[in-house]
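Undergrad: need a structure here:
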Amino acid sequence: MQINGSTALVTGANRGLGKAFAEALVARGATTVYATARRPESIEIPGVVPLRLDITDPASIEAAAAEVGELGILVNNAGISTDAPLLGPDVENVRKEFDTNFWGTLNVTRAFAPRLAGGAILNVISALSWYAFAPASNGYAASKAAMWSLTNGVRLELADQKTQVTALALAIADTDMMAGFDIPKLPPHEVVAQALDGLEAGQLEVVADKPTANVKASLSRDPALFYADIPGSLFA
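TA: Okay, here's the model as predicted:
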């Protein structure tokens, strides 16, 4: 997949990884970069086309799809974490996480997939797609696990139209979502550079950091061994 000369759309582009994606796509020569957010006036990125898109609102998705013409790259970056446990007082926040991370991603993909023949989709998943770390993040983890499965399924369903579908998996980037954690974090532009390099190289999965690589490597082991050593196993 070649970025230079392509048209791209990034969800959740007003901050964090989404902003870094939009900036990097412009720098790599994308002819048009649609930077989307619920409030497009919050987007301050030179060279992009701000566009309103609330991925939890079908009418907003339909309106954005009508606004965008041809498309070569879709970056499904928008996501939320509410720190919701699965067995808390209610499931409202878990439902919100699934509405955004799973259903929002799926509905945006469904809206734009027909025009992505020969193009690419990049989905931002998480190391938490593959493990659970703390009760407070289990709703988010479950939604990201569903998003990983979604990514694999969409890849198969779009194979005939030659749409590349790539997952970006990471644990710790220096974004608002991770602001409360006093641990080493990758700068967003470094994560995005890895992701776009992988996209252009045709990789189906980009693992951005060592904790995520360790988690993925653990999947073939007895889970009792892995969970007995969290968090040490992540950074070993």
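
Undergrad: Every contact and neighbour count from this point should use C-alpha atoms.
TA: Noted.

Undergrad: Verify the stated contact: V10 with T32.
TA: No. Taking contacts as CA atoms under 8 Å, V10 lies outside contact range of T32: 11.0 Å.

Undergrad: Would you tell me what the next helix or strand after the longest helix anywhere in the chain is?
TA: Longest helix of the chain, by residue count under DSSP state H: helix 138-157. Note on helix 138-157: by DSSP states H and E, the next helix or strand toward the C-terminus is strand 164-169.

Undergrad: by contact count, what packs against that next one?
TA: The contact analysis (3 or more CA pairs under 8 Å, 6 or more residues apart in numbering; DSSP states H and E) places strand 164-169 against strand 120-124, helix 138-157, strand 205-207.

Undergrad: The ones you listed: which one's closest to P223?
TA: When the helices and strands packed on strand 164-169 are compared by CA to CA, helix 138-157 sits nearest P223, at 16.2 Å.

Undergrad: Which strands and helices lie in contact with the closest one?
TA: Going by 3+ CA pairs under 8 Å, 6+ apart, helix 138-157 lies up against helix 92-97, strand 164-169.

Undergrad: again, only using 10 Å
TA: Contact analysis of helix 138-157 by 3 or more CA pairs under 10 Å, 6 or more residues apart in numbering; DSSP states H and E lists helix 92-97, helix 105-112, strand 120-124, strand 164-169 as its packing neighbours.

Undergrad: this one as well, want them side by side:
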Amino acid sequence: MPGCFINYRTGDGEHVATLIDRELKQRFGSGEVFRASRSIDAGQDYVRALDAAVRRCEVLVAIIGPAWLDSPHRSGGDGRALDDPDDWTRREIATALSLGTPVIPILFDGAARLRPADLPEDMRGLARCQNRRLHHRSAESDLADIIEAVEVAAPRLGDMGEDESSEGDSGQSSGGGVANTMRDVSGGTVAQSREFHGVNGISGRTGDMVFGNSGPVNTGTGPQYNGSTVHNGTGDQIGVQRVHGSRNGGESR
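TA: Predicted structure coming up:
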């Protein structure tokens, strides 16, 4: 089951829920983030799906906008939606709080910090949960803070984030980083990529390109030559315009 559950109210925060869902998916993977409108398939029992996801998640992110507290019943009834024990936004948060699951309120568009007296009894713990804010003028740094808060609240997800960062440092990340497989190259400029086609006569899949080096460089298998002439072993000099041979040494998956 997903490690992070995104709680939001229809009519007050769907766009923020979608944004945070996207950021968390990029960080932890789609399977680790639950957002009802995306994660529940057609024909699936949504009551069971919601209940199972919120009970098994490791952290719940509650999206709270200016209209969240006083949002009316969707059915048009009197009073606030939060005062209805069957309101799904309330049920999800109350369930997480009762289980001791960390809940992170995300206040956006200047939403005021919650007060216990404004909440139903089974939700009052939400007012004591440390929040994070999201503002359009500081969205990039705010989203980074939200991701960090999720990692801290859910250590397993935090470990996943650290693993991804480590892979990124070594060039092994699944997001397209290229591993540094160059060895003993001095001088010049080194560029690595998945493929180079039609560059200085080199075609096919390659891993490493070296520009301006002062001597022969071999990062794969097979003969590779650097310079305008080489000896072919019989005393003849052959002009070289292309590099031939396998270039397996730098291919990244």
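
Undergrad: what's the TM-score for these two chains?
TA: Comparison of the two superposed chains (TM-score structural alignment, normalised by the length of structure 1) gives a TM-score of 0.40, and 141 aligned residues with a CA RMSD of 5.0 Å.

Undergrad: picking that back up, which of the helices and strands packed on strand 164-169 of structure 1 sits most buried?
TA: Most buried of these by mean neighbour count (mean count of other CA atoms under 10 Å) is strand 120-124; its value is a mean of 25.

Undergrad: Report the inter-axis angle for that one versus helix 105-112.
TA: Per axes from the mean of the first three to the mean of the last three CA atoms, to 10 degrees, the angle that strand 120-124 of structure 1 makes with helix 105-112 is 170 degrees.

Undergrad: Strand 120-124 of structure 1 versus strand 164-169: what angle between them?
TA: Using the same axes, to 10 degrees, the direction of strand 120-124 of structure 1 lies 20 degrees away from that of strand 164-169.

Undergrad: rewinding a little: I'd like the helices and strands packed on helix 138-157 of structure 1 as TSV, with distance to A27 of structure 1 appended.
TA: Shown next, in TSV, are those (distance: least, CA to CA, whole Å):
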stretch	distance to A27 of structure 1
helix 92-97	32
helix 105-112	23
strand 120-124	18
strand 164-169	20
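
Undergrad: Nearest approach to V154 of structure 1 belongs to which of the ones you listed?
TA: Comparing these by CA to CA, strand 164-169 comes nearest, at 7.4 Å.

Undergrad: tilt between the closest one and helix 138-157?
TA: Computed with the same axes, to 10 degrees, the direction of strand 164-169 of structure 1 lies at 160 degrees from that of helix 138-157.

Undergrad: could the helices and strands packed on strand 164-169 of structure 1 go into a markdown table alongside distance to A66 of structure 1?
TA: Below are these laid out as a markdown table (distance: least, CA to CA, whole Å):
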| stretch | distance to A66 of structure 1 |
| --- | --- |
| strand 120-124 | 19 |
| helix 138-157 | 22 |
| strand 205-207 | 30 |
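
Undergrad: ok so, going back, for S60 of structure 1, which of the helices and strands packed on helix 138-157 of structure 1 is the nearest?
TA: Relative to S60 of structure 1, the nearest member of those by CA to CA is helix 105-112, separated by 9.9 Å.
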